[in-house]
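# My questions concern the predicted model and sequence given below.
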Amino acid sequence: MYFAALLARTEDGWEASDTELDDVEALSDLTDLARDASVDEDTVLVYIEQEDAWFGVVRVDGEEDPRIYVSDAAAAARSSYGEILLTDELLGREPGAEDEIAALEELVGLDGDEAEDPEFGPGDEDGATGRRPAAVEADDDPEAVPAGPIGDASILADLGLSEQALLTLRTDALAEIADALGADEVLESVR
């Protein structure tokens, strides 16, 4: 089960609203949603959690690029909402790298000589290995997503939640984040 909320900072404190992510397909959509909720281009936090698996925070300050923190990238990668947060930039990939890798993998096997090719692992006599080239084994897999936290751990430091405190949050993180921000009452109204 997922829960998503927007926290918009105002002169009088924080305003909270739950949000539907059905129409959000990319980080840019999520950023636009946050900017629409902003009061005078002040800070907006988007919080997304999958119960007992992972949570993510996206911070949008006016027209600046969004800052992202995800508590467990590997768990988030198995989620459609998590995939929105796990951008190529956040994962340290070249934009479009997945498309290039898929195209290269498709080219593998066109000549049928992979069995003798030292770049490929052992295979059948006809060269059908069913494996990736040895150069792209699991340790070097550019599509691999690291387990554990990823992103900007200092995303909430100036709002009252230190990097160390954020890195230790696992379950019920929203309550602790809201408490540190002084937004627990307004957030409870939408939960």
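Yep, it's here. This structure is a prediction, so every number in the text was calculated from the model and none was measured.
# Every contact and neighbour count from this point should use C-alpha atoms.
Will do.
# All the strands of this structure, residue numbers only.
Taking DSSP state E as the criterion, the chain carries its strands at 2-10, 13-18, 43-50, 54-61, 67-70, 150-151.
# Count the residues that sit near A175.
When neighbours are counted by other C-alpha atoms under 10 Å, A175 registers 15.
# Put this next to the first one:
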Amino acid sequence: MYFAALLARTEDGWEASDTELDDVETLSDLTDLARDASVDEDTVLVFIEQEDAWFGILRVEGEEDPRIYVSDAAAAARSSYGEILIDEVIGRDNENPADELDSLDLDGTEDGEPDENDEEDDDIPVKAGDTVPAGPVGDQGILADLGLSESDLLELETDAMSEIAEALGAAEILETVR
């Protein structure tokens, strides 16, 4: 099960809203969702979390390219939303998402349950010659200017969204949409 939320920075602080990802199929869809929530092209953060297995952050500011961080690429690779983020971070071309998804072992992954035979620390082959690294990927400094250092971000595991929101001064606002 996924939880997704948007935090949009305004001159009065942060505004939070939960968001449905049902219509999100690409990084462009996710980026557009964030830009639609932006006030005066200020910072918008999209948080996606899957049952404490992994979390991802997409940061959008105006028309700049989005910045992305994923806490565990191997776990996220088993998720359709995680795959959207990872494809961008590792530079994988995903012209036909159905072909990529067919090559993954997705037993139980949409429910956040890893396959019993999977080793958590191993890289996950996605297609011939292509692997997803285990562990965090992306922009580790994505929240450094907002109050959460790279090292603090790397230490987060469970309930990461709450801890991130606390560091940003938006914990109460995020809890209203949880």
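That came through fine. Since the model is a prediction, treat every value here as computed from it, not as a measurement.
# Please render the strands of the first structure as CSV that adds mean neighbour count and distance to R35 of the first structure to the earlier fields.
Output for the strands of the first structure, formatted as CSV (neighbours: other C-alpha atoms under 10 Å; distance: least, C-alpha to C-alpha, whole Å):
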stretch, mean neighbour count, distance to R35 of the first structure
strand 2-10, 20, 9
strand 13-18, 18, 14
strand 43-50, 23, 7
strand 54-61, 25, 7
strand 67-70, 24, 13
strand 150-151, 20, 20
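# Take the ones you listed and write them to JSON lines, including distance to G182 of the first structure.
Output for the strands of the first structure, formatted as JSON lines (distance: least, C-alpha to C-alpha, whole Å):
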{"stretch": "strand 2-10", "distance to G182 of the first structure": "11"}
{"stretch": "strand 13-18", "distance to G182 of the first structure": "8"}
{"stretch": "strand 43-50", "distance to G182 of the first structure": "13"}
{"stretch": "strand 54-61", "distance to G182 of the first structure": "16"}
{"stretch": "strand 67-70", "distance to G182 of the first structure": "20"}
{"stretch": "strand 150-151", "distance to G182 of the first structure": "23"}
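# Skipping adjacent residues, who's closest to the most centrally placed residue in the second structure in space?
Nearest to the mean C-alpha position of the second structure, counting by C-alpha atoms, centre = their mean, stands G56 at 2.0 Å. The shortest distance from G56 of the second structure to any non-neighbouring residue, by C-alpha to C-alpha, 6 or more residues apart in numbering, is to V70 (4.3 Å).
# For the one you found, give me its contacts.
Going by C-alpha atoms under 8 Å, 6 or more residues apart in numbering, V70 of the second structure touches W54, F55, G56, I57, A76, G82, L85, I86, P136, V137, G138.
# Nearest to F3 of the second structure among the residues you listed?
Ranked by distance to F3 of the second structure (C-alpha to C-alpha), these are led by F55 at 9.4 Å.
# G56 of the second structure versus the nearest residue to that closest one once chain neighbours are set aside, what's the distance?
Excluding the flanking residues, the one nearest F55 of the second structure by C-alpha to C-alpha, 6+ apart is E49, at 4.2 Å. Distance, E49 of the second structure to G56 of the second structure, using C-alpha to C-alpha, to the nearest Å: 6 Å.
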